[in-house]
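Asker: Predicted model follows, preceded by the sequence.
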Amino acid sequence: MRVIDFKDASCRHCYKCVRNCEVKAISVQNEQAHIMKDHCINCGHCLEVCPQNAKTFASDMDRVKRYLKQGVKTIISIAPSYLGVLEYDKPGQIVDALKQLGFYEVRETAEGAALVTREYWKLLKDGQMDNIITTCCPSVNDLIEKYYPSLVPMMAPVVSPMIAHGRLIKDIYGPDVKVVFLGPCIAKKEEAIGDERVQGAIDAILTFEEIVKWWKAKGIDVHQCQNLPMGNPSPKVNQLYPISGGIIKSVRASSVEDNYYKIHIDGLKACMELFEELEKGGIQNCFFEVNVCEGGCIKGPASDKWQQSLVRAKMDLEDQVAYQEEAQGIEGRDIELQKTFKDRRVHDRTPSDTEMEQILHAMGKYTKEDELNCGACGYPTCRDKATAVYQKKAEIGMCLPYAVAQAESMSNIVMDVTPSMIMIVDKDMRIRECNKKAREMLGVSREEALERYIFEFLDDKDIAEVLNTRQQIVHKKLNLETMKLTVVESIIYIESLESVLVTYQDITREEKAKEQHYNLKMETVEMAQKVIDKQMMVAQEIAGLLGETTAETKVTLSKLRDSILFEEED
């Protein structure tokens, strides 16, 4: 199952998700981005930055609605960040709005946080760990297990508040009850469904964004709902878990004495910097509260696009929490809260020097100077990009300078092999660009051409007309007297440049061929007429001769006839 993925039809090759993915868990194949599940930590940052809304989140909405339709007892575990994210007049209105959807009960996940806090107390009091890294954020847990596995021994061996709460609810209401976690976190879904170590505690995940849409579809106005109580005792200070430093405040609310220096770190980059420093060694006796989302869970990716600002959300939450009050009445003696973390490092092959060189050459990088390291592809250096190509995470064409160079190269080739003269002339009649054929006919270099005006070479009457009227001239035949050429002229106005595209297709050879063909036809007609005239003359002469001969023959034969007749009479 992929918690996050991409809609191919919407992905537009911008690579913004690659640039913003710190662990480079996004591969690009056939110009489409895809999530690499074994690399992904489900932080959801790609959802936040995608300008095309091409990402998809695997929703459990249909599953939850099915539970309710079938009459299954379903309980909501709501993340305490709702206090600063959702809109209401009184917190209890959220409870009523959720119950109107059909949920049996609503309890705060902070109830589970209280159990986790007690486990942290024990670790701090025992003092057996050199450093303690909190394990409430599933993205942080994935980050360490996959990319900093040497730090696994520093991870607090405790489940997250969500898992603790799910187990507590099933312990209270029975194993057949369905528990739905409601919050702003996408990574919680992978933790609840995809992590076999904690499966069964949570049956489905809904985000704040999804629940608000559901309320609107059902016509539920939270502001018109009753102010109903939560189904759990007040978790008090543990409601601060969603904001940066909230876990530390919860831990300090106890009377436990310890020798650990406590510091909170939030934001993926800051977490990675911390882990890199911890890998070097030298840091001892620290309790690190870590969260991938800047500002804490209250700024989770499943609410970021529509909630109010982080500052306002943080203020709203803090105003409603009893800071120094430890939770009372929350029992979970039979709840399993231990979790064993492990090395799940990502293994990627690296190219040899020869393979690296081949890929760099394919990217148009032949020297160190060619390696611009612009980062447009999403990788910090050209060599990092080449490594990603070798690992089939990236494609050659993702390199922006390479793509531009290729496009310019192809464009220049097309322009230069075109047998027609092509020029761009601006409103001042200055030549702004010209192809190889135009330079040859004008008898100037490109540098010289770009410093000259078109009227220095050609009659600019038609060009001036198009610049003034913006009405194009297409396929007009004319003679360029200065060049002794016959051409087909086309002039197109380019509004964005306030210039015109001028093309002259040389048809001089064709016109001469037409003239020669015409002359040949006329010569042939003249010769045919002469033959006809001569034939008529000969025919007339023959006719005349035949007439004379016929007359003579008649006279002779008549005489012969008469002589024969007269001899018989005698």
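Answerer: Cool, the structure landed. Being a predicted model, the structure only gives us computed values, none of them experimental.

Asker: drop to CA atoms for contacts and neighbour counts, all remaining ones
Answerer: Fine.

Asker: Which of the helices or strands spans the closest residue in space to Ile507 that isn't next to it in sequence?
Answerer: Counting by C-alpha to C-alpha, 6 or more residues apart in numbering, Ile507 lies nearest to Val487, which is 5.2 Å off, once chain neighbours are set aside. For Val487, the host element (DSSP states H and E) is strand 485-494.

Asker: take the one below as the second:
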Amino acid sequence: MMGALREPLIAHSRDDCRECWGCFRHCPVKAIRVVDGASDVIQEKCVSCGLCVSECTAGGHLVRDDTPLVLELLKSRRPVVALMATEFVAALHPFTIPEVERALAALGFHSVESTLLGEEMVAQEYERIHAREDALFVMRSTCPVAVSFVQKYYPTLTPALAPVVPPYIAQARLIRQLYTEDVAIVYVSPCYARKDEVYDPQFAGAVDVAIDFTELKALIAGASVRSDRGMPSSPGACRPGLLKEISLTDGFPRQTLVSRDMTNQTVHVVRGLEQLDRLLSAMLSGETAPAIVDMLNCEGCIDGPAVNPGLSLFAKRNIESSARDLPGTTRVSTRSVLGVLPSIELVRSFTAQPVRVPRPSDNQVDAALAAGGFVSRADVLDCGACGYSTCVEHATAILGVDSTWTMCFPLQRRRLLHAEEALAAAETLDPLTGLWNRRAFASRLELETARHVRYGTPLSLMLLDIDAFGAVNDVLGEAGGDRVLKAVGEVFSAQLRSTDMVARFVADQFAILLPGVAKTAAFAVAEKLKDALRCADPMAAEGYTERGALSISVGIATAGEALRDAMVFLEAADAALHEAMAGGSDQVRLAPG
């Protein structure tokens, strides 16, 4: 397996992606690119923190499934040892320890071990390093995510990484010395990064394969080993347990932190890559110079992405504490045990793996900013909505084809508003009645007026206003009034030719264009519309019969020598309408000319 070609640890699943791009915004090292609507993990930048996996509720980012390798080992003739990270009690809750052991036995595991002794051995080695008077600056190296971050993004600090193997490697080597048989070891990890770390050539032969706790849960569930009859409900017999004396989480010596004076800046404790980034940047700029850095990507391994992700950190700590404090449990000192164990090789080394990012010129960055709508660097927002701290950083990523301006929320919002304005300007239908709107009517009026001027064809324009429509709204309400307007529009459309144009002009006013119709015929059309509306009686259709049928006031203008301009033509019809409205309801007036 060490030399086998493996799939990437974390990959993007386009089928499950909802294109929210939360992974892009939350990735602490910007190892995800989004171009042309597709997301992709930039493997050379990725530090395997798994934040993209936990942030994506749709399953758009997937962790490589290594359970087939475990099943293959279980089918072999070699005894297989399950090496569990000490956080397994919280990770596999509500399984009890006896239930976990029985479940693993049912899967075919030969035995179950934890990494506790490995953590104690590693912590003891750290104690020796920290106690040396000639010790140089040293950084904790048990967290593979933090180590990868240093190697890739602060490569000059790589020599400061403590040259100590992670606890599970120490434990695996101890198992191989204590077991007489040629066992296979499956390490069950609280994080994803160790699934790749086990293949480091320095660890060759220690662990056969690593899976995370979510994969182990899937194996157990798939085997259906936890049934009402098959799994014990009682805690089972207590056995002697090892007392963790030297280490805190994942093999770091508690003495280093317990003896620390909070005002003493020789020891810095950082959790999370953002804090680590700030600390290392401050160190390189000379702002601080700690002797020891305790760095983890999570709040301890119990906070790892594969440790019961549905539970809070506080709940998981309570579960672990309750299991540790079970009554009747006998504790054995690990210091006394370590004294009789065989010697284990704990030394490792690290190599810098700098991420090489092309640095565009200032002119190129300025051009990219201009493409994003920023006139100059003084115009940038630096809002961080894209996932980058500054617009210049985002522009640099765009030049490196790691992003696009579609990820800039303020820019996309401006573009959306402009598109909405352009769309509104292009709209031709009234959304309420389905008739042509005023914009479309004005365009057609210009066209028909120009045709009249050139060819002398008759043309009439009619403006219609529903009499006392305010009272209709008062009686029927706004929704009822809208239904009446729609019904009136339908009545008008049914009475007109296909060559005529009826539009909702404004509020309760309608406009009708009658090509080829002279003044007398236009007057007849107006009377026809009045009669049709009276017969349809939209008010009665709404259940209101206390007042008479709807009536309309109509103003008509016919194109001629005095009315050859579209705007003048419209104003003449409007003046005729106002004259009709002033004369009382149900009136028709003709404009002069």
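Answerer: Perfect, I can see it now. Bear in mind the structure is a predicted one, so any value in this text is a computation, not a measurement.

Asker: circling back: tell me how far the helix or strand following the strand holding Val487 of the first structure is from the chain's mean position?
Answerer: As assigned by DSSP H and E, the chain's next helix or strand after strand 485-494 of the first structure is strand 499-506. Centroid separation for strand 499-506 of the first structure versus its chain: 38 Å, with C-alpha atoms, centre = their mean, to the nearest Å.

Asker: helices or strands next to strand 499-506 of the first structure in the packing?
Answerer: strand 421-426, helix 461-469, strand 485-494 (3 or more C-alpha pairs under 8 Å, 6 or more residues apart in numbering; DSSP states H and E).

Asker: Can you tell me which of those is most buried?
Answerer: Between these, strand 421-426 has the highest mean count of neighbours, a mean of 24, where neighbours are mean count of other C-alpha atoms under 10 Å.

Asker: Give the other helices and strands that it contacts.
Answerer: strand 431-434, helix 436-442, strand 499-506.

Asker: Pull out the buried positions in the second one.
Answerer: Buried residues in helix 436-442 of the first structure, defined by neighbour count with 16 or more other C-alpha atoms under 10 Å: Lys436, Lys437, Ala438, Arg439, Leu442.

Asker: Show me what Asp62 of the first structure aligns to in the second structure.
Answerer: Taking TM-score structural alignment for the superposition, Asp62 of the first structure sits opposite Pro68 in the second structure.

Asker: for Val311 of the first structure, same thing?
Answerer: Under TM-score structural alignment, Val311 of the first structure pairs with Phe314 in the second structure.

Asker: chain center to the longest helix belonging to the first structure, what's the gap?
Answerer: Counting residues, the longest helix in the first structure under DSSP state H turns out to be helix 508-569. How far helix 508-569 of the first structure lies from its chain's middle: 89 Å, per C-alpha atoms, centre = their mean.

Asker: ok so, going back, sec struct for the match of Asp62 of the first structure, please.
Answerer: helix (DSSP: H, G, I helix; E, B strand; the rest coil).

Asker: how many neighbours does the counterpart of Pro144 of the second structure in the first structure have?
Answerer: Under the alignment (TM-score structural alignment), Pro144 of the second structure pairs with Pro138 of the first structure. Counted with other C-alpha atoms under 10 Å, the neighbours of Pro138 of the first structure add up to 24.

Asker: Likewise for Asp171 of the first structure?
Answerer: Asp171 of the first structure - counted by other C-alpha under 10 Å - has 14 other residues nearby.

Asker: Okay, and it sits in which element?
Answerer: helix 161-173.

Asker: so that helix matches what in the second structure?
Answerer: With TM-score structural alignment as the criterion, helix 161-173 of the first structure aligns to 167-179.

Asker: The stretch 1-150 of the second structure: strands as residue ranges?
Answerer: With DSSP state E, counting those that start in this stretch as the criterion, the stretch 1-150 of the second structure has strands at 10-12, 32-35, 38-41, 61-63, 80-84, 111-114, 138-139.

Asker: Could you export the buried residues of helix 436-442 of the first structure to TSV, including columns for distance to Ser81 of the first structure?
Answerer: TSV is the format used below for the buried residues of helix 436-442 of the first structure (distance: C-alpha to C-alpha, whole Å):
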residue	distance to Ser81 of the first structure
Lys436	66
Lys437	69
Ala438	68
Arg439	69
Leu442	73
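
Asker: nearest to Leu501 of the first structure, of these?
Answerer: Ala438 (12.5 Å; C-alpha to C-alpha).

Asker: Spit out the contact partners of the closest one.
Answerer: Ser420, Met421, Ile422, Met423 (C-alpha atoms under 8 Å, 6 or more residues apart in numbering).

Asker: What about the counterpart of Ser285 of the second structure in the first structure, how many residues nearby?
Answerer: Counting by TM-score structural alignment, Ser285 of the second structure corresponds to Lys280 in the first structure. Using other C-alpha under 10 Å, Lys280 of the first structure has 8 neighbouring residues.

Asker: Val179 of the first structure now?
Answerer: 27.
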